[in-house]
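Trainee: Model the following, please.
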Amino acid sequence: MLSKKRVFAIVLILFVLLLLYAGEYFSKEIVSFRVRSFAEDQARSKIKNMKEIGLPEPENLRFQNGSISLQSWFFKNPKRKKCGVVLLHGHTGTRWGILKYAPLFWKRGCSLFAYDARHHGESNGDYGTFGYYEKTDLDRAVDYFSEISGIPEEQIGVLGESYGAATSIQLADVRKELAFVIAESSYKDMRSVIEKRAVELYGFPILIVSPIAFQIAEIKAKFHVSETAPVRSAAKAEFPILLIHSKTDELTPYEHSVEIFEAIPGNRKSIFITEWGAPHSRSINTNYAEVEKKVDAFVKEFAPKEFQ
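Mentor: A predicted model of the protein is given here:
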C-alpha cells in the first residue's frame, strides 16, 4: 500500500504535469492563434470591392523585415500630394478589414499603404507578439512606403485598429519622426487584455495557468510580455496621437485608451470616447460621420500642412 507521502508526491507530479499541459495549450492561443483567411475577412468587412469605397485597384507588393515577408497594397493617389497613411488591421484579420478607414485620407489626396501583419493574412511568421516585433515591421513599412511613394517619412501617418492600434502606439519605442498616429480600440498592455479574454472564456481558474502560459509563449516567440505595453510606449511619443474607443467596447474596456491618453506627454493628443453603442473597433461602422468629423478636426490641428 502506498504511503501518504508517496500519494501526495504522485498527485503533486500529476498536478504539475497538468499545469504544464494547460500552459502549453494556452500559450498556443496567445502567440500562434488562428487567423481569418483573406476571403473570410473580405466577407466580414462587407466591402465587396475597392471601387465601392472609391479606391482604385492597388499595387500588390511584398517587403521584408529580416526573415519576415509582409504582403501589402499600395494605393497611389492620382492627386500626388506629399502625404500618406499606413493602415494596420486588427487581431486575426487582414489588410482587407482596415479598408473602411481608407476614404478618410484618400479624399485628402493622400496615398495609402496597408499590409498583413506577421502571422496574419498573406504574410508569414509563426507567431504574433501583440506589437513587440510588429512595431519594427511597422517601422520598416513606413520606410518602405516612403521609398516607393517619394513621400517624406515625417509626412506619413499611421492608423491602426485594435491589435494594429496597439502596434501603432508602440512605434514610439523605435521612431520619432511621424505625421501622427490614430489608434482605434487599443489595449493598454498585452497581459491584461489576454487575461481578461481568457477569464471570459474559461473562468478565473485560468489565472492559475496564465503565468506558465506566458512564459512558454515568451520562449517560443522569443519576446517579453512585460515589454509589450502601449501604455508604456505612449510615454515616449513625440508625434500627435488621436485615440478612439467605444464606451461599450465588449472586448477591450475604453479605460485602456484613457490610461494611454494620460501617459502621452505634452498636448499634441486627443481622445474620442464614442457613446452610440458601438462594439469593439466598430465606431466608424456605426457612425461614420462623427468619426470623420473627429479625425478631420485632429488632422486640421496637428497634422502637417500636406494633409490639409
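
Trainee: When you work out contacts or count neighbours from here on, use the C-alpha atoms and nothing else.
Mentor: OK.

Trainee: In which helix or strand does G157 reside?
Mentor: G157 is part of strand 156-161 when elements are defined by DSSP states H and E.

Trainee: typed the wrong thing, it's H256
Mentor: Assigned by DSSP H and E, H256 belongs to helix 255-263.

Trainee: Helix or strand next in line after that helix, which one?
Mentor: Taking DSSP H and E, what comes next after helix 255-263 is strand 269-274.

Trainee: So S210 sits against G23, correct?
Mentor: Yes - using Cα atoms under 8 Å, S210 is in contact with G23, at 6.7 Å.

Trainee: which neighbours do those two share?
Mentor: Residues touching both S210 and G23 by Cα atoms under 8 Å, 6 or more residues apart in numbering: none at all.

Trainee: ok, now which ones touch A183?
Mentor: So A183 contacts 159-162, 164-166, 168-169, 241-244 (Cα under 8 Å, 6+ apart).

Trainee: secondary structure element for it?
Mentor: A183 is part of strand 181-184, with elements assigned from DSSP H and E.

Trainee: Now do the buried residues in the next helix or strand after that strand.
Mentor: The element immediately downstream of strand 181-184 (helix or strand, assigned by DSSP H and E) is helix 190-202. When burial is assessed from 16 or more other Cα atoms under 10 Å, helix 190-202 yields the following buried residues: 190-191, 193-196, 198.

Trainee: Check stretch 220-237 too.
Mentor: Per 16+ other Cα under 10 Å, stretch 220-237 contains these buried residues: 221, 225, 228-237.

Trainee: just stretch 98-108 next, same as before
Mentor: Those would be 98-106, 108, for stretch 98-108 by 16+ other Cα under 10 Å.

Trainee: I'd like these laid out as CSV, including distance to L251 and secondary structure.
Mentor: CSV is the format used below for those (distance: Cα to Cα, whole Å; DSSP: H, G, I helix; E, B strand; the rest coil):
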residue, distance to L251, secondary structure
I98, 18, helix
L99, 21, helix
K100, 20, helix
Y101, 20, helix
A102, 24, coil
P103, 26, helix
L104, 25, helix
F105, 27, helix
W106, 30, helix
R108, 32, coil
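
Trainee: The structure of the following sequence is requested for comparison with the preceding one:
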Amino acid sequence: MFENYCRQIMQPNRVKFNQSDLECGFPRQDFKLQGIQCTLYKCKITTQSCVLYLHGYNGSRLEIVPYASIILQSGVDLCTFDFQAAGQSDGDFVTFGLNEQLNVILLVDYLSSKYQNIILWGRSMGATTALMYAIKYQNITCIILDSPFYTLDDVILNLIKQKLHTPNLINKGLLEILKRQIQQLYNFSISSVKLPQILNSNCPMLLLASKFDTLIPYHHFTNIFHSYQGQKHIINLYNNHNELRSKDILSTAIGFIQSNITNTIQNNPSNRFIQDFQKHSYIPTGIKIKSKIMRNQSAVNPQKNSAILQKNRALLQLSNID
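Mentor: From the prediction side, this is the model:
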C-alpha cells in the first residue's frame, strides 16, 4: 500500500496534450533541449526581455497558456517548458526542485544568448525551484513566486492530515514510513527538499501568497518573505492553490516586471528573430485554445480581488514598483 502512495508522490500522472493546445494567439516555437520539451512565444515587438515560466507539481507547459497572451501583450517574450518527468519531457520521477534546478540552468543558459533580461516566474513547485536557483545564481533580472513551499516534509505532512484527519503523532509516523519507502525505491530524500534559513539573493522578488491555500500553509510564505534578503514585495491572494489568477493579479506581476527590466523595446532591424520568421521556425497562430486546458482549476471571480488589488497597487506605487 505504501509503495503505491510513494509512486503517486514521485511519479504523478503526466498531463497529456496536443501541440495545438499550446496556441495562445501569438507565434510560438517548440523545441527540445537535452530531453526537456520547451516552447518559446514571441511578442509582436522586438524585445530584450523574456519570462521563463516554471510550472507546478503535476503540471506542464499548458499551465501558462491561459495567461500567455496577457504577458506577451506587455512587450516581453515568454518561454515555458515541461520539467523532467512532466508533460512531454524525459525523466522517470520528480524531485520537487532539487534536480529541476538543472532544467532551469539549461533554459537560462539558452535564453541568455538571446535576451538581456530573464525573469523567472514560478508556481508552487516551480516557484520553489525558481527560488532555489535565484539564491545560487545572479544572472536573472527578477523573480515572481506564486505559492512556493519552504520544506517538502511539511507539505506532505499537511496532505496526510487533510486526507486522514488523524492525530499529529500518527501523521508524523506515516510521514516517516513514506520517507523510508521513497528513499528505498528512488534513492531520494524528501527531507533534502528545503530552503535555507537565510535566502541570500539580491534579485528583486514578488511573492504571491494566499491564506486560503489549503495545500501549502500560509506560514511557508511568511517564512520565505522574512528570510529573503533582497528587495521583496508580497501580494496577498484570496484563492485556493490551483485556482486561476485574475487579470488584476497578472497586471500587478507585469508591472513588477516592467519596473525591473531595462531596454524593454529595441527597434533593431537585425534582431535575431528575423531569420527565424523568414525560415518559418515559428508556428502560425489562430487555433482556439481548447477548454481542457486547466480543466482541474476552478474559475476566479475577478471582482473578488479588485478592491484588494487597488490597495496593493497603491502600495506598490509608493514602493516605486508599479
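
Trainee: Residues contacting stretch 64-72 of structure 1, please?
Mentor: Contacts for stretch 64-72 of structure 1 (Cα under 8 Å, 6+ apart): 60-63, 95, 113-118, 122-125, 136-137, 140.

Trainee: Tell me the residues of structure 2 aligned with the helix holding H256 of structure 1.
Mentor: The counterpart of helix 255-263 of structure 1 in structure 2, using TM-score structural alignment, spans residues 219-227.

Trainee: Next up, identify which helix or strand the closest residue in space to S270 of structure 1 that isn't next to it in sequence is on.
Mentor: Spatial nearest neighbour of S270 of structure 1, chain neighbours left out: L242 (4.8 Å); criterion: Cα to Cα, 6 or more residues apart in numbering. If you go by DSSP H and E, L242 of structure 1 is part of strand 241-246.

Trainee: what range in structure 1 matches stretch 83-103 of structure 2?
Mentor: With TM-score structural alignment as the criterion, stretch 83-103 of structure 2 aligns to 117-137.

Trainee: ok, back up a step: show me which of the contacts of A183 of structure 1 is closest to G131 of structure 1.
Mentor: The nearest member of the contacts of A183 of structure 1 to G131 of structure 1, counting by Cα to Cα, is A166 at 6.5 Å.

Trainee: before we move on, the earlier item: report the two of the buried residues of stretch 98-108 of structure 1 separated the most.
Mentor: Largest separation among the buried residues of stretch 98-108 of structure 1 by Cα to Cα: I98 and R108, giving 17.7 Å.

Trainee: hang on, the earlier thing: okay, buried residues for the strand holding A183 of structure 1 please.
Mentor: Across strand 181-184 of structure 1, burial judged by 16+ other Cα under 10 Å covers 181-184.

Trainee: quick one, helices of structure 2?
Mentor: Remark: helices assigned in structure 2 by DSSP state H are 2-10, 65-73, 100-112, 125-134, 152-164, 168-186, 218-227, 247-260, 273-278, 302-318.

Trainee: The last one maps to which residues in structure 1?
Mentor: Going back to what we said before, that points to helix 302-318 of structure 2. Under TM-score structural alignment, there's no match for helix 302-318 of structure 2.

Trainee: how far does that helix sit from the chain's center?
Mentor: When distances are taken as Cα atoms, centre = their mean, to the nearest Å, helix 302-318 of structure 2 is centred 22 Å away from the chain's centroid.

Trainee: buried set for it?
Mentor: Those would be 305, 308-309, 312-313, 316, for helix 302-318 of structure 2 by 16+ other Cα under 10 Å.

Trainee: residues in contact with it?
Mentor: Counting by Cα under 8 Å, 6+ apart, residues outside helix 302-318 of structure 2 touching it are 235, 237-238, 246-249, 252, 322.

Trainee: repeat that with 10 Å
Mentor: 233-239, 244-249, 251-252, 255-256, 319-322 (Cα atoms under 10 Å, 6 or more residues apart in numbering).

Trainee: and what of the longest one?
Mentor: Applying Cα under 10 Å, 6+ apart, the contact partners of helix 168-186 of structure 2 are 2-3, 5-7, 9-10, 92-93, 95, 153-154, 156-162, 164-165, 187-191.

Trainee: at 7 Å instead, please
Mentor: Contacts with helix 168-186 of structure 2, where a contact means Cα atoms under 7 Å, 6 or more residues apart in numbering, come from 2-3, 6, 157, 160-161, 188-190.

Trainee: Can you give me the neighbour number for the closest residue to G91 of structure 2 other than its chain neighbours?
Mentor: Closest residue to G91 of structure 2 apart from its sequence neighbours, by Cα to Cα, 6+ apart: A85 at 4.1 Å. Neighbourhood size, A85 of structure 2 [other Cα atoms under 10 Å]: 23.
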